[in-house]
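Chemist: Sequence and predicted model, in that order:
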Amino acid sequence: MKKIIILPFLFLTLLSWGQAQFVVQNGAKTEVYNNINTAITNAAAGDTLYLPGGGFSITNTTIDKTLHWVGHGHNPQETSATKQTRIVSSLTFTGNCDGSSFEGILFTSTLNFGSDGDDCVNVKLKRCRLMNALTMRYDNNGDPVDLNFHITECVLQGIVNAFNGSNCTIEHSLLFSYVLYFEGSLFNHNDFPALSGCSNCSSRDRIIQYSNNCLFTNNVFSYQFGLYNSNSCELNYNLFDRALPFDTLLSTHSGSNNIVSVPIADIYTSIENDAYNTFSYNNDYHLNATGTGTAQDGTPGVSIKGAASDGTDMGVYGTSNPYKTIPYYPHINTATIASEAVSDQLGVTINAEAQSR
């Protein structure tokens, strides 16, 4: 299986010193294009589209079929051999894109899912970075709709709006803006470092808004302003830099085993220039080994390490499968291609790191 997966990436790496190449794979059938728009047009529903490193603009910004998009990753420190895979166009994926997936891509503009009267469901985003807003439905008219939207190990810098979507999961991700209109969804092992651009927030500038019946477990809220216009959520084993964001007696929210009043400077291992509301690859979001807070039962001085429900850390680096930025597919660390052939042979040296997940 790994041999089949790695071939498109090795091929793209060999060609990355020339014109960008895009590989479309359908089972054993593989086709190569030198233009991303041609590759998208010719791909059939269900195909996998392997993207090289570089920045790409998509002409037809409305995608109308299920595709599986795979890039080289977004972390510049891990893509020195291939470059980041960046898509700079604002894109809309219609309701015909059910089951689409995205991995290892940096999106600089907005992503929108669904069309009028036809929701896009069963979408997966993994190890991507979204620098702008993510809208998961066309609108929020009517009752909640089961979207089964799954986001894992992503960096989300813009507003995330589910528009009354339910059965969504966000896990092992870093969120820097508002989370809106979620119903019956799960937020597990995420970090909410701070609201982007929010230096003097008002009472309404709260990161979770208009969300009901959601479960928040093992998250780190390190500059949180609570819940706004939300009801009946359950919050367990979370870390808060301030007090609980709900009244345990009077609120419709409930929860247990949370840790509160952790000084923001004591939460993370290292935040560059103390800019908590700005994402940086130089930040270390592992929990501070010496950080302490107050347990929900009032016990002071409890360690924030190993305090998640499974005995690991809260936040993105908890569980046995912590946050990564490298795509699941074998990652090319270095690639060296000789400038000229010797004895009709061109020297190529590629170092690729296989991953267990």
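Modeler: Cool, the structure landed.
Chemist: hey, let's count contacts and neighbours off CA atoms from now on
Modeler: OK.
Chemist: ok, which stretches of this structure are helices?
Modeler: 2-15, 36-42 (DSSP state H).
Chemist: check contacts around the residue most central in space within the chain.
Modeler: In the chain, the C-alpha closest to the average C-alpha coordinate belongs to C154, at a distance of 1.5 Å (CA atoms, centre = their mean). By CA atoms under 8 Å, 6 or more residues apart in numbering, the residues touching C154 are L125, K126, R127, C128, R129, L130, H172, S173, L174, T325.
Chemist: Over to Q355?
Modeler: Y328, Y329, P330, H331.
Chemist: Confirm for me that the second one is in contact with I4.
Modeler: Right, the one you point to is Y329. No - here Y329 lies out of contact with I4, judged by CA atoms under 8 Å, at a distance of 10.4 Å.
Chemist: Next up, a structure to set beside the first:
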Amino acid sequence: MKTKLLYLVLFLLPIISIAQEVHTVDNRIGTTALFNNVQDAIDAAAEGDYIYIHPSETNYGNISIRKTLHIRGLGHNPELNGGEHAKLSNISLDIDSVAGTSGSDSTISGIETATISVSAANTISDLQISNCYITIRLDLINSVNTLVNGNIIDNSEIRFGPIQSGNIITNNIFNWTNVSSSVNLINGMNDTNIFSNNVVLIKDTSNIFRNSNLPVVKNCLFLFADDANSPTSVILENSTVYFQNCLTFSYGGQTIDTLNGINNLDNVNPQLEDLGTPEDPLFSYDKDYAISVGSPAQNAGEDGTDLGIFGASFNFIMRGYPFDLPYPTSINIANPIIQAGATMQVELTAEGN
């Protein structure tokens, strides 16, 4: 990590060294952003541009992406702004047959959204969805080579469709509690896709995999809560799953059914850094899901790195800061008392990855 002392000018955007244009969006009254509506910014943007959505207590609603764009928020739990962050209801990705463009190659990072939906009619490829907080559903209906990493996926399912290959779901936290019986954590995933280095926190008896045919599942932690509603297996419905280098453990002392596969650690405490006292795996921002030194899960992955979200040398960022933006950690007003028309000097301390 490196620390920078910066003057605050238009909310960090001049810090980003990119050739594309940056379009800023803020729906709060009295701001200096270029747009107050995200869809207006998207419509005005050229392919490859960045859309930076400012934190707000008001949801920005639905957006449709039909060209290659890079959507950025400050993070889904930033240290500053009183916890405010950019929230959307639905992000849909499709093609624009008139303009000859599509949402393929787009990136989405640092926001909270209820759903992200890939077109049910057209193939979208090479998406990256990282460091987001997803609360209802991720629809990869016709998706090729999509990378989903660094996210917190809270009681949300990932649904695959008829066109799917090369999708990688890796280094995410899945919080699986009190889910509708019609919802499945992974639905319809086939053997061309990878599910790796995820931490799945389980309290609910709904399916983990449904209608899934031999997806590659490796280096994952399946951790069960100390609760009467917690199941005693990684529940599969109409699915064949082969687990490799995965771990199961129940914090309530139940014996979890042995995983089908090789090199798995069944009913072994992963010894995570901090799950509170008494230990409770269910998601909270103040917990630390890193593997402790000396844990059986340390360097136990197929690739020789740790199981879970920090495996494969991944930098999991609990607050959801985008990888390509510095994030502010403190603000100091150097001259808090100024005359009308004078310049206020604001010093911003930010950290970058």
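Modeler: Sure thing, it's come through. Owing to the predicted nature of the structure, the values given are computational and were not obtained by experimental measurement.
Chemist: one step back: compare neighbour counts for Y329 and I4 of the first structure and give me the winner.
Modeler: The neighbour comparison of Y329 of the first structure against I4 (other CA atoms under 10 Å) goes to Y329, with 21 against 10.
Chemist: From V145 of the first structure, how far out is that one?
Modeler: Between Y329 of the first structure and V145 of the first structure the distance is 32 Å, computed by CA to CA, to the nearest Å.
Chemist: cool, and G165 of the first structure?
Modeler: Using CA to CA, which is the criterion applied here, G165 of the first structure is 5 Å from V145 of the first structure.
Chemist: if you count what's nearby, which of those two comes out ahead?
Modeler: For G165 of the first structure versus V145, the count of surrounding residues by other CA under 10 Å is larger for G165: 27 against 18.
Chemist: I'd like to know how far the more buried one sits from F113 of the first structure.
Modeler: Following CA to CA, the distance that separates G165 of the first structure from F113 of the first structure is 11 Å.
Chemist: circling back to that earlier point, for the helices of the first structure, give me a markdown table that also has distance to Q355 of the first structure.
Modeler: What follows is the helices of the first structure, written out as a markdown table (distance: least, CA to CA, whole Å):
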| stretch | distance to Q355 of the first structure |
| --- | --- |
| helix 2-15 | 10 |
| helix 36-42 | 27 |
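Chemist: before we move on, the earlier item: would you list the contacts of Q355 of the first structure in JSON lines and tack on distance to F9 of the first structure?
Modeler: As requested, the contacts of Q355 of the first structure are arranged in JSON lines below (distance: CA to CA, whole Å):
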{"residue": "Y328", "distance to F9 of the first structure": "12"}
{"residue": "Y329", "distance to F9 of the first structure": "9"}
{"residue": "P330", "distance to F9 of the first structure": "8"}
{"residue": "H331", "distance to F9 of the first structure": "8"}
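Chemist: Please identify which two of the contacts of C154 of the first structure are farthest apart in space.
Modeler: The largest distance within the contacts of C154 of the first structure, taken as CA to CA, falls between L130 and H172 and amounts to 14.5 Å.
Chemist: Of the two, give the one with the bigger neighbour count.
Modeler: H172 (29 against 24).
Chemist: Show me what the more buried one lines up with in the second structure.
Modeler: Taking TM-score structural alignment as the criterion, the aligned counterpart of H172 of the first structure in the second structure is N171.
Chemist: re the thing from before, what separation is there between whichever residue in the second structure pairs up with the residue nearest to the centre of the first structure and D126 of the second structure?
Modeler: By TM-score structural alignment, C154 of the first structure lines up with N151 in the second structure. Using CA to CA, we find N151 of the second structure at a distance of 17 Å from D126 of the second structure.
Chemist: sorry, back to before: closest to N75 of the first structure out of the helices of the first structure?
Modeler: The closest approach between N75 of the first structure and any of the helices of the first structure, judged by CA to CA, belongs to helix 2-15 at 16.7 Å.
Chemist: buried stuff in that closest one?
Modeler: Residues of helix 2-15 of the first structure classed as buried under the neighbour-count rule (16 or more other CA atoms under 10 Å) are I6, P8, F9, L10, L12, T13, L14.
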